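> Dropping the sequence and predicted coords here.
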Amino acid sequence: MKLALLGYGKMGKTIERLASEKGHEIVFTKSGSSEEGLLTDADVAIEFSTPEAAVSNIKLCFQQGIPVVSGTTGWLDRYDDIIKLCKARNAAFIYASNFSVGVNLFFDLNEYLAKLMAPWKEYIPEIEEIHHTQKKDAPSGTAITIAEGILKHSEELKNWKLNEQDDRSIVIKAIREGDVKGTHRVDYVSTIDTISIKHEAHTRDGFALGAILAAEWLVNKKGVYSMKDVLGLK
């Protein structure tokens, strides 16, 4: 498989290393205004750039007929526009707030627990996410996905709030420290006890391997998909 990497920071370089180990070829890289290779040579583009660059990167790939796997967060106010464009151009697209296989299993576990806890109103859900100090967006896209999974199964809670809690919202506590790769915890807190589930990333390799897996799966497909499709979780 020939890959384009749109975004060539820490994650892009990790993807390059692991993709090369799997026998794939990197034919194009882009970081800011710096480009190397030919985008049109790529079978699939993996997009881990910045919120400011993500939409234009994705549109460029659609124009060239190149499937896109995007893991950039912070641009989702434009998500519906991108989905419409993908369908209009008969393109292929996968977006995930987190491509780690473990995190996507955690998403399903989170929804199962949310359904189990729904009748027990005395338990209040809370989310905590911890990331490295260079992460620009807060809360993380992963934490938002977790919150959405809980809200889907709650009659009382209607939204999430960053570092703020009220009777109608889930609080997401966002912490930035050191070089933490990503830790997410869901607590159901009552006056009697607390039930918790947690995912902790030890390296960035899990995110990168999941993105490569998604790219392998997306080759020769058309349409809009998710990691649930890739992992057969639907």
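Right, received. Where do you want to start? Residues are numbered from 1 along each chain as shown.

> C-alpha from now on. contacts and neighbour counts both.
Noted.

> And the residue of the chain positioned farthest from its centre, how close does it get to Ala118?
Farthest-out residue of the chain from its mean C-alpha position, per Cα atoms, centre = their mean: Ile192, at 34.1 Å. Ile192 sits at a distance of 17 Å from Ala118 (criterion: Cα to Cα, to the nearest Å).

> Quickly note the distance from the residue farthest from the centre of the chain to Ile124.
From Ile192 over to Ile124 (counting by Cα to Cα), the distance is 12 Å.

> residues near Phe99, how many?
As a burial measure, Phe99 scores 24 neighbours (other Cα atoms under 10 Å).

> Remind me which helix or strand it belongs to.
Under DSSP states H and E, no helix or strand contains Phe99.

> from memory it sits against Ala215, does it?
No - using Cα atoms under 8 Å, Phe99 is not in contact with Ala215; the gap is 10.8 Å.

> residues contacting the residue nearest to Gly23 when sequence neighbours are not counted?
Nearest non-adjacent residue to Gly23, counting by Cα to Cα, 6 or more residues apart in numbering: Met1, 7.9 Å away. With contact taken as Cα atoms under 8 Å, 6 or more residues apart in numbering, Met1 is in contact with Gly23, His24, Glu25, Asp43, Val44, Glu216.

> adding another structure so you can compare the two:
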Amino acid sequence: MKIALVGYGKMGKIIGEIAESRGHEIVAKLNETPSVENLNQPDVVIEFSNPEVAFENIKFCLENSIPVVCGTTGWLERKPEIEKIATANNIAFLYGSNFSLGVNLFFALNEKLADLMKNFGEYNVQLEEIHHTHKKDAPSGTAISLAEGIIKNDKRFNGWKLDETKGNELGIFAIREDEVPGTHSIFYQSEVDEIEIKHTAFNRNGFALGAVIAAEWILGKKGNFSMKDVLFS
């Protein structure tokens, strides 16, 4: 495939290396606004930029009939608009809060555990995520996805709240430390014991490989997708 990288920071560079190792051609490496001229007619765009520009980047690509795989977090209040644009233009859009195979298995494990624990009110639940100090959004998109998986399965909660557990809100605690690719933990704590599940990323390679696999999968498809479609459909 011909792949355009929109957002060429640390993650974009690793994605480019992995894509080329799998036989794909990188036709654009952009840190500026995409245009018809600088995208160089790609088969697919992989978008890892920042929350402030992600919406406009994706919108432009979809309106120009270029499928998009997006891993930028922190802009999701506008994701329904993007999904409507993808549908209206009969093109594919795939969003992943995390493209790692391990994390997507962790998502499934989290939902299963939440379903098992939903009738045991003596256990308090909270999430913790640790990322590098350069990460701009808090909580992480992965943590939000984990929280949504718990909320869907446990009717005690009707939402989540950052750095606080109060009433019917599930607490997410965001910690920033130097050069941590990403650690996510879910705790179920009672007066007598604690159950914890945890995913620790050792580097960014797993995220990058998943993004390239998603780009390979999305080619020729139409509609709105997630990594669950890529891995489990």
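Yep, that arrived. Because the structure is predicted, anything quoted here is derived from the model rather than measured.

> Relative to Lys13 of structure 1, how far out is the nearest residue to Lys87 of structure 1 once chain neighbours are set aside?
Leaving aside its sequence neighbours, Lys87 of structure 1 sits nearest to Gly223 (Cα to Cα, 6+ apart; 6.5 Å). With distances taken as Cα to Cα, Gly223 of structure 1 is found 27 Å from Lys13 of structure 1.

> and the residue nearest to the spatial centre of structure 1, what does it touch?
Centroid check for structure 1 by Cα atoms, centre = their mean gives Ser97 as the closest residue, at 1.4 Å. By Cα under 8 Å, 6+ apart, the contact set of Ser97 of structure 1 is Gly71, Thr72, Thr73, Gly141, Thr142, Thr145.

> and which of the residues you listed is nearest to Asp205 of structure 1?
Using Cα to Cα, Gly71 comes nearest to Asp205 of structure 1 of these, at 13.8 Å.

> pretty sure Ala91 of structure 1 contacts Val219?
No - using Cα under 8 Å, Ala91 of structure 1 is not in contact with Val219; the gap is 11.1 Å.

> the more surrounded of the two?
A count of neighbours by other Cα under 10 Å puts Ala91 above the other of Ala91 of structure 1 and Val219, at 22 against 15.

> Report the separation between that one and Lys221 of structure 1.
According to Cα to Cα, Ala91 of structure 1 stands 8 Å off from Lys221 of structure 1.

> got any residues that touch both of these two?
What both Ala91 of structure 1 and Lys221 touch, as defined by Cα under 8 Å, 6+ apart, is the set Pro67.

> ranges for the helices of structure 1?
With DSSP state H as the criterion, structure 1 has helices at 10-21, 51-63, 79-88, 101-117, 141-151, 205-218, 227-231.

> how close does the third one sit to structure 2?
Between helix 79-88 of structure 1 and its aligned partner residues in structure 2, the average distance after superposition works out to 0.7 Å, using mean Cα distance after the TM-score superposition for structure 1.

> quick check: angle from that helix to helix 51-63?
If you take axes from the mean of the first three to the mean of the last three Cα atoms, to 10 degrees, helix 79-88 of structure 1 sits at 10 degrees to helix 51-63.

> Any buried residues in helix 79-88 of structure 1, and which?
Going by neighbour count (16 or more other Cα atoms under 10 Å), the buried part of helix 79-88 of structure 1 is Ile82, Ile83, Leu85, Cys86.

> Spell out which residues sit in contact with the residue nearest to Glu194 of structure 2 when sequence neighbours are not counted, please.
Nearest non-adjacent residue to Glu194 of structure 2, counting by Cα to Cα, 6+ apart: Tyr188, 5.6 Å away. Residues counted as contacts of Tyr188 of structure 2 (Cα under 8 Å, 6+ apart) are Tyr123, Asn124, Val125, Gln126, Glu194, Ile195, Glu196.

> Buried subset of those, written for ChimeraX?
Filtering the contacts of Tyr188 of structure 2 down to the buried ones (16+ other Cα under 10 Å) takes a single ChimeraX command:
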select :123,125,126
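
> of the contacts of Tyr188 of structure 2, closest to Phe107 of structure 2?
For the contacts of Tyr188 of structure 2, the nearest to Phe107 of structure 2 is Glu196 (14.0 Å; Cα to Cα).

> close enough to count as contact, the closest one and Ile186?
Yes - look at Glu196 of structure 2 against Ile186 with Cα under 8 Å: they come within range, at 5.6 Å.

> and Gly23 of structure 2, how many neighbours does it have?
With other Cα under 10 Å as criterion, Gly23 of structure 2 counts 10.

> for Thr142 of structure 1, same thing?
21.

> In space, what's closest to it - neighbours in sequence excluded?
Among residues not flanking Thr142 of structure 1 along the chain, Ser97 sits closest, at 5.2 Å (Cα to Cα, 6+ apart).

> just to revisit the earlier point, in contact with the residue farthest from the centre of structure 1: list those residues for me.
Per Cα under 8 Å, 6+ apart, neighbours of Ile192 of structure 1: none.

> So what touches stretch 213-230 of structure 1?
Identification of contacts with stretch 213-230 of structure 1 by Cα under 8 Å, 6+ apart yields 1, 43-46, 67-69, 83, 86-87, 90-96, 99, 104, 234.

> Just to be careful, could you list which of those residues are in strands?
Counted as lying in strands by DSSP state E, out of these, are Val44, Ala45, Ile46, Val68, Val69, Ala92, Phe93, Ile94, Tyr95.

> The corresponding residue of structure 2 for the fifth one and Phe48 of structure 2: what is the separation?
Going back to what we said before, that points to Val69 of structure 1. When structure 2 is aligned by TM-score structural alignment, Val69 of structure 1 is paired with Val69. Applying Cα to Cα, the value for Val69 of structure 2 to Phe48 of structure 2 is 9 Å.

> Does Ile46 of structure 2 touch Ala208 like I think?
No - using Cα under 8 Å, Ile46 of structure 2 is not in contact with Ala208; the gap is 10.2 Å.

> Please say which position in structure 1 Ile175 of structure 2 maps to.
Counting by TM-score structural alignment, Ile175 of structure 2 corresponds to Ile175 in structure 1.
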